[in-house]
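# The sequence isn't on hand, but the structure is:
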């Protein structure tokens, strides 16, 4: 399987030396409206997209018992073009080749993970129908 990937995958950063090491060759439909291509500074003063993962302003460098992990959630912590997560096979297939991910790989057909998400007065006590 590895041999097949080598035949069709560019090296990390693509074969284009103008690409950043974590940037992939997005199809045109995924480039438009995506956000800034250059590194940017988020609301915490941390530069995102420069691959210098140690920043004096980062909550990770100033972590304490009082730090709420939610401060590091959201789009301001992920670069729209230069994130290492784009290097996964699934993401490269989707964003570079337009191959949609296989459905159901995270599904549990014998489990109703949505149960209780909405109130349903029609179910008997104990939550099981029928």
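Thanks, I have the structure now. Everything quoted here is computed from the prediction, not taken from an experiment.

# From now on I want contacts and neighbour counts done on CA atoms only, so please keep to that.
OK.

# residue boundaries of the strands in this protein?
Using DSSP state E, the strands of the chain run over 40-41, 47-48.

# deepest of these, which one?
strand 47-48 (a mean of 21; mean count of other C-alpha atoms under 10 Å).

# Structure two is appended below for comparative analysis:
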């Protein structure tokens, strides 16, 4: 069996072989410190100032959301089959893979709210 891109020894274990069009303007290859003082790209995410190490009932989980928590080359999310196919081979993800084909989640969206005494019509089958 030949060596594929996934077997490239120069890549970090969390890194994939991006096609050239996905390498431009991505950011640094090396780990960096984000605005919260957490090293991103070292795979530990265990800096003393990390919200994970300061967590309490008062911590807003949104503080852990956003691009400042994602390394542009070494994020575990790149390892999914869909992301590898897209970034390494240029295969677009299939649309609708997370849809409920038998449910219309927008059914009656925008309709006025019914009083509690009125019966809500059932979604058509």
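Everything's here; your move. Remember, predicted model here, so these are calculated numbers, not experimental data.

# follow-up on the earlier one: ok, which of the strands of structure 1 comes nearest residue 128 of structure 1?
Proximity to residue 128 of structure 1 (C-alpha to C-alpha) singles out strand 47-48 among these, at 47.5 Å.

# What residues in structure 2 pair up with that closest one?
Per TM-score structural alignment, the counterpart of strand 47-48 of structure 1 in structure 2 is residues 39-40.

# Now find how far off-centre that stretch is within its chain.
The chain centroid and the centroid of stretch 39-40 of structure 2 are separated by 17 Å under C-alpha atoms, centre = their mean, to the nearest Å.

# sorry, back to before: select, out of the strands of structure 1, the one closest to residue 65 of structure 1.
The nearest among these, by C-alpha to C-alpha, is strand 47-48 at 24.2 Å.

# what's next to that closest one, contact-wise?
The contact list for strand 47-48 of structure 1 (C-alpha atoms under 8 Å, 6 or more residues apart in numbering) reads 39, 40, 41, 42, 55, 76, 77, 78, 79.

# One more: stretch 2-15 of structure 2?
16, 17, 73, 74, 75, 76, 78, 79.

# Just give me how far it sits from the chain centre.
Stretch 2-15 of structure 2 sits 21 Å away from the centroid of its parent chain (C-alpha atoms, centre = their mean).

# in it, what counts as buried?
14, 15 (16 or more other C-alpha atoms under 10 Å).

# picking that back up, of the contacts of strand 47-48 of structure 1 - the most surrounded one?
residue 79 (21 neighbours; other C-alpha atoms under 10 Å).
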